[in-house]
Structures are given as C-alpha cells and as structure tokens.
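Participant: sequence isn't available, so here's the structure alone:
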C-alpha cells in the first residue's frame, strides 16, 4: 500500500489508502473527492476470461507495473487456472472504497473482487463473499534482537503508530509507552531504521513487505491480536454470481498451500499472533467500510468533519444564531437506523473521526459529544453539518446528505456515546 494513497481520509482501513479495504481500515472515504475510475484492463473483459478488479498501485496486494504483481493478482491467476479460464484485470483506484466497488464489480466490469472484508455489514445484500482465504491486520514490529512480544515489553519505549488507527488508540491508554505518530507504515519503518522509534504497531502486510524488500528482514513482524486488530478477507461478488462464488470456494480449499506460499512470498506476517488485550475499546468493532487491501489512518491535515466540527470553537457565535430545526435522531431502539447511520459515518466521517468514531485524540472524539454538549448535542450536530466550519476545513454537507441521513448518523452517534 503506497503512502500517497494512505492519507485519509482506511481503509478500509488508512494516505491510508485505505488495507482491509479496512480495511481494508480502515476509513473512511472522502465524499467530496472524485469517483474512482476504472483504468484500461490487461484485456477486454468478457468471454470465458475470469475478470477481477484490482488497484494498480497497492503492493503487496496488487500492482499493474513491475515484476511484483501482488498477492491478489497472483491468487487471481491461481483461481483462473483452476477454473480453466484466462485471467483479465480491470485496474481501478480503490482509495474511495465502496465507491470503487460500485463502479467496478457492481457495474459489471469484473466478475470478482479479491480482498474484501468478510463481513455482512460491508455493502449489505448487494455483495456475496467466498469463504475467507487470509487474515490481515496490524502487527508489532521490533528489531529481532529486542524480541518484543507484549505491551509490557514496550514499557518505556518509543512506539510508532499510524494516526487514527486502533494501535494509536491503544497507546493512548498506556502512559508508560511513548507514541511516535506517523501517517503510514513507510514512515514508521523509516523511524525504526533511523532510531527514532524502538518498535511499531502498524499495518502488517505493508510492514512485512517493506521488511522483506527494503530492510533485509531485520525486524520481527508479528500479528497483533485483539479487537480492531485483525480481519478475515474474502473474494467478493455481485449477488447474482452465486455459482461462481461456489466454484471459487472449492478452489480456495484446494489452493490453501499456494495461498500460504504467496503470503510468505510477499512478507505477510506469519508468526503466531501476540495478544494486545487492551486493544479493545468501548463499543469498538472492526472498521467495516475499509477495503481489505487498505489501512487508512486519518491525516493530521484532513479537514474536521461533522463532529469535531460539531463543536464550535471557543468564542464562536455559531450557537448564538438561530439554528435550523435540529435533526431528530432516529429512535435509539431502532437497530436498522443505527446500522444505516454507522455505514454512512464510516463511509465519510471516519476519515477524520476514526472508524466507528474510535480515535485517539479527545478533541475529535465524537463519542464524547454528550459529555461536551449535554442536551445541546443534537442542536450542535445539526447546525454544524448543515453550515460547516470553514475555519476548520469542514464543508457544509447540505445537499450531499439528506435530513434522513443526518438523523441516522445522529442515531448512531447517540448509540456510542461514553457517558
């Protein structure tokens, strides 16, 4: 995953171009940005070819140029060979996550999308998934001589973490560990190599690939287990492609050894996961909107969105004006509204406020809105999303989202408040 795509705005987690499209993730896509567009394929889609969609510049997952094609492209070749079909690739930028899926897979431009998060919450009933073929997520990276294998081993150490990710949130609860905040895995690995960090907890696939290709395997790269740390990934299909999904399920079983070999080839962490038990956070869950190839930490320079946004700056006159009627949150007892609000939030707001509103910085932590504004929370929220905060870089979302959308987002935020 390249650093130019990993600024967030992941993912997916995550910039982050978004890895597990959180990733894969994990965040998470700028609504005002241009839509992802399909690039020329390696050949015309159609006929008997198995056509997959992939990002042209996202090693270790996929690449259009160079000798290294990436694990997803090579796996696509294995699957196509097993099915007796040639492989064709439609190249499409995945930075915008779900939009990329809509404009490629769901538009009939490809038969399958390798590397989507294995979650029913990912785009709902529009997609179906193969059985998982891999687990990806964050990893603890340390010099081999150091042998760090727990948070206890990191006490007193400088630890690089990506901005807006679960590991950053984890370290926020450990005052005995000094965080070194970076925007992407490349910067973290450079900090390790330059002696500016003693260890790192970063996106595992990128860390492993960089360790293998640039750092002569100088580091131990171990998967970190815990809530919000690892996710299963699958092959995604349009809902009508059940027959193809069933065939590829059988191939995944048959190719288990080949898949493991590809993971090793591209440096994916292979060691037994280590437990970072404090990784779980209140109400935390995996960032379901990230593409599985992505990990998208929020950029420090990214504009504030709806809810730090929702907090007028000290001395601001925003709330002295007469606001439009505040959005009425859908009933907190309505699981469907809360789920819909979560999906909208993770598709846009999480760029700055983290997947599922989980973020390490208190000033943009939207789980604290009720503490800040009490019974004014709804009013502040609605005024901010319908007026914006130009001084903070937040746009006016009127016309982008409907009042019903605002209501669902607010219902979701009410469901995760830390009182």
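Facilitator: All right, it came through fine. Quick caveat, the model's predicted, so the values are computed rather than measured.
Participant: okay, CA-based contacts and neighbour counts for the rest of this
Facilitator: OK.
Participant: and the strands in the stretch 1-150 of the chain, which stretches?
Facilitator: All strands of the stretch 1-150 of the chain, identified by DSSP state E, counting those that start in this stretch, fall at 38-39, 50-54, 57-58, 62-63, 87-92, 112-117, 127-129, 134-143.
Participant: now mean neighbour count and distance to residue 70 too, for the ones you listed, in CSV please.
Facilitator: Shown next, in CSV, are these (neighbours: other C-alpha atoms under 10 Å; distance: least, C-alpha to C-alpha, whole Å):
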stretch, mean neighbour count, distance to residue 70
strand 38-39, 17, 17
strand 50-54, 28, 10
strand 57-58, 22, 8
strand 62-63, 22, 4
strand 87-92, 23, 13
strand 112-117, 29, 11
strand 127-129, 23, 21
strand 134-143, 25, 14
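Participant: TSV for those, including distance to residue 347?
Facilitator: Formatted as TSV, the entries for those read as follows, by distance: least, C-alpha to C-alpha, whole Å:
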stretch	distance to residue 347
strand 38-39	20
strand 50-54	20
strand 57-58	20
strand 62-63	23
strand 87-92	18
strand 112-117	14
strand 127-129	17
strand 134-143	19
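Participant: residue 151: which of those is closest?
Facilitator: Closest to residue 151 of those is strand 134-143 (C-alpha to C-alpha; 9.7 Å).
Participant: now do the closest one against strand 112-117, angle only.
Facilitator: What separates the directions of strand 134-143 and strand 112-117 is an angle of 50 degrees, with axes from the mean of the first three to the mean of the last three C-alpha atoms, to 10 degrees.
Participant: got another, please set it beside the one above:
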C-alpha cells in the first residue's frame, strides 16, 4: 500500500507534525491518551467525542485508568504530546502516517459531498459540470490555506473562482470551527460542500435544514489523490508492546466501537478500494 501524499496527511484531523522527540515508557496502570480538548466530534475535555468513547472502551478492555494529555491539534501536536512522552496513544491517525507505530485501522471513512435537500445540486462526482456553476465550499487546514484533497482535485479541474475555503482550526474563540462549513451550507452561503466524512456525519444533522451527503467519487483521483482513509491508533515507534495490546483490544471490542461510530454518524468506506 502506498503512503498518503503530504497534502493528504495534512488533512485528516491535523495529525501531521514535526519529528517525534525521545520516547518514554507508558505509565503502569494508565492508558495515557493525547487529545484535543475542543475538537468535536472527535474529542473534547468533557469526553463527548467519539474518540473519547473509543478511548474509554480501550481502557476498560485493557484494565487501565484513562488519563488525557490535552493539546490543541495544530502544527506540532504530535511533537508536543506523543513526542515529549506526556502521553502514549493517539487516536484518529491516518494509515500511512510514518512518525508513529500504528495499530490496525478501526475504521475507514471518506470525504463526502454535502448539499441542502431539495435546494442544491445533488453532486456525487468531482467531474459533475454543476461544480463549475455553483458556490463550492472546501475545508482547509489552518489559517495558512493549506489545501486538502478536495481543494487539490477542484484546482486540477480549473474550478477555482467559485470555491470558498473554510479552515478546520479557526481561532481559539471560534465555536466548533470544524462545523462552520456545514453551517455556511445550511445558511445558503454556499451551494455544495466537500467535507471529511466524520465531520459531515456529525454536524449535518445539527443544522436547521436537511443536508444530504454522498461519498466523493472517484475515491482515487489519478495520479494518486485519495479521498478514502483508513484510521488507526498510534503509539511511539518503539512501543511495540502497547501497540500489540491496543490491536488486541480493538479486535475484542470491534462491535462496541462500530456502534459508537454509528451513533456519531461516521460514514464508513472500504479503504481496500483505493489501495
């Protein structure tokens, strides 16, 4: 399997960071998880995200107390958390991420098209001519305008002037910045949006109008731009023992984890389709 491109790794939950610092051993009796305190639907300090729920399941299965290290997912997130040894486990890591030892994936998801039901183009393909005529929203990582796979795919097709970018990070005072693109869609500021599936599945039902979702096709835009990503947990590269224990726990609690993902509306995909 080929590794995601640098642009692709930037986009999934912003878990692309600088080189890891020196390793540290896991604390006996604790599952120390690195997480963002304000990043729904993935995690928050109140334990309301689906990654919080998955962490709880894993801790119970391993017979460990769950403890968090909170750090906003910005550039340097991995270096400041896993890399400094203040925590031992990352959740929501895209398969192919090279700066951590990854478990087997516990789900795969896809970018989706989103539009207002009955009041917007039902776009399902990047090659739909409607994308040249309507206002299109895409997600960007950070305030520096780093592009995500949908932004690259549109640019390849010359679809630029009618595209509006929405940063995932926002500022520390912005309420639920990952959901702003869906709020803009519901308000009629854009006509169609390309959104990472777990974000769309969580925020779309919370809008004042009905939002339809459909997987982006093609799932692989040649010569290698992917829209489907398998997601795993990550530990330090030399922490083989913890990685193996997490693999066993993920397998043992597969049904429970699937139920959590269903409850949060996470669209699933087959990562094997784009390998």
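Facilitator: Sure, I can see it. Everything numeric here is computed off the predicted structure, so don't read it as measured data.
Participant: residue 371 of structure 1: which of the strands of the stretch 1-150 of structure 1 is closest?
Facilitator: Checking the strands of the stretch 1-150 of structure 1 against residue 371 of structure 1 by C-alpha to C-alpha gives strand 134-143 as the closest, at 31.0 Å.
Participant: average distance between the next helix or strand after that closest one and structure 2?
Facilitator: Past strand 134-143 of structure 1, heading to the C-terminal end, the next element that is a helix or strand (DSSP states H and E) is strand 158-162. Comparing strand 158-162 of structure 1 with its match in structure 2 after superposition yields a mean distance of 2.2 Å (mean C-alpha distance after the TM-score superposition for structure 1).
Participant: what range in structure 2 matches strand 158-162 of structure 1?
Facilitator: Strand 158-162 of structure 1 falls opposite residues 135-139 of structure 2 when the two are matched by TM-score structural alignment.
Participant: may I see the buried residues of the matching stretch?
Facilitator: Taking 16 or more other C-alpha atoms under 10 Å as the neighbour-count basis, stretch 135-139 of structure 2 is seen to contain the buried residues 135, 136, 137, 138, 139.
Participant: about what we covered before: and of the strands of the stretch 1-150 of structure 1, who's closest to residue 166 of structure 1?
Facilitator: Comparison of these against residue 166 of structure 1 by C-alpha to C-alpha identifies strand 134-143 as nearest, at 8.7 Å.
Participant: show me what the closest one is packed up against.
Facilitator: Judged by 3 or more C-alpha pairs under 8 Å, 6 or more residues apart in numbering; DSSP states H and E, strand 134-143 of structure 1 is in contact with strand 199-203, helix 204-213, strand 219-225, strand 230-238.
Participant: just those: most buried one?
Facilitator: Comparing those by mean neighbour count (mean count of other C-alpha atoms under 10 Å), strand 199-203 ranks first with a mean of 32.
Participant: can you tell me what part of structure 2 it aligns to?
Facilitator: Under TM-score structural alignment, the alignment places strand 199-203 of structure 1 onto residues 192-196 of structure 2.
Participant: who touches the matching stretch?
Facilitator: For stretch 192-196 of structure 2, the surrounding residues in contact (C-alpha atoms under 8 Å, 6 or more residues apart in numbering) are 12, 110-116, 120-121, 123, 134-139, 150, 181-182, 185, 216.
Participant: again, but for stretch 264-275 of structure 2
Facilitator: Applying C-alpha under 8 Å, 6+ apart, the contact partners of stretch 264-275 of structure 2 are 1-2, 41, 50, 107-110, 197-199, 201-202, 219-220, 226, 228-230.
Participant: next, the buried residues of that stretch.
Facilitator: Across stretch 264-275 of structure 2, burial judged by 16+ other C-alpha under 10 Å covers 264, 265, 266, 267, 268, 269, 271, 274.
Participant: so what corresponds to the third one in structure 1?
Facilitator: Under the alignment defined by TM-score structural alignment, residue 266 of structure 2 is paired with residue 268 of structure 1.
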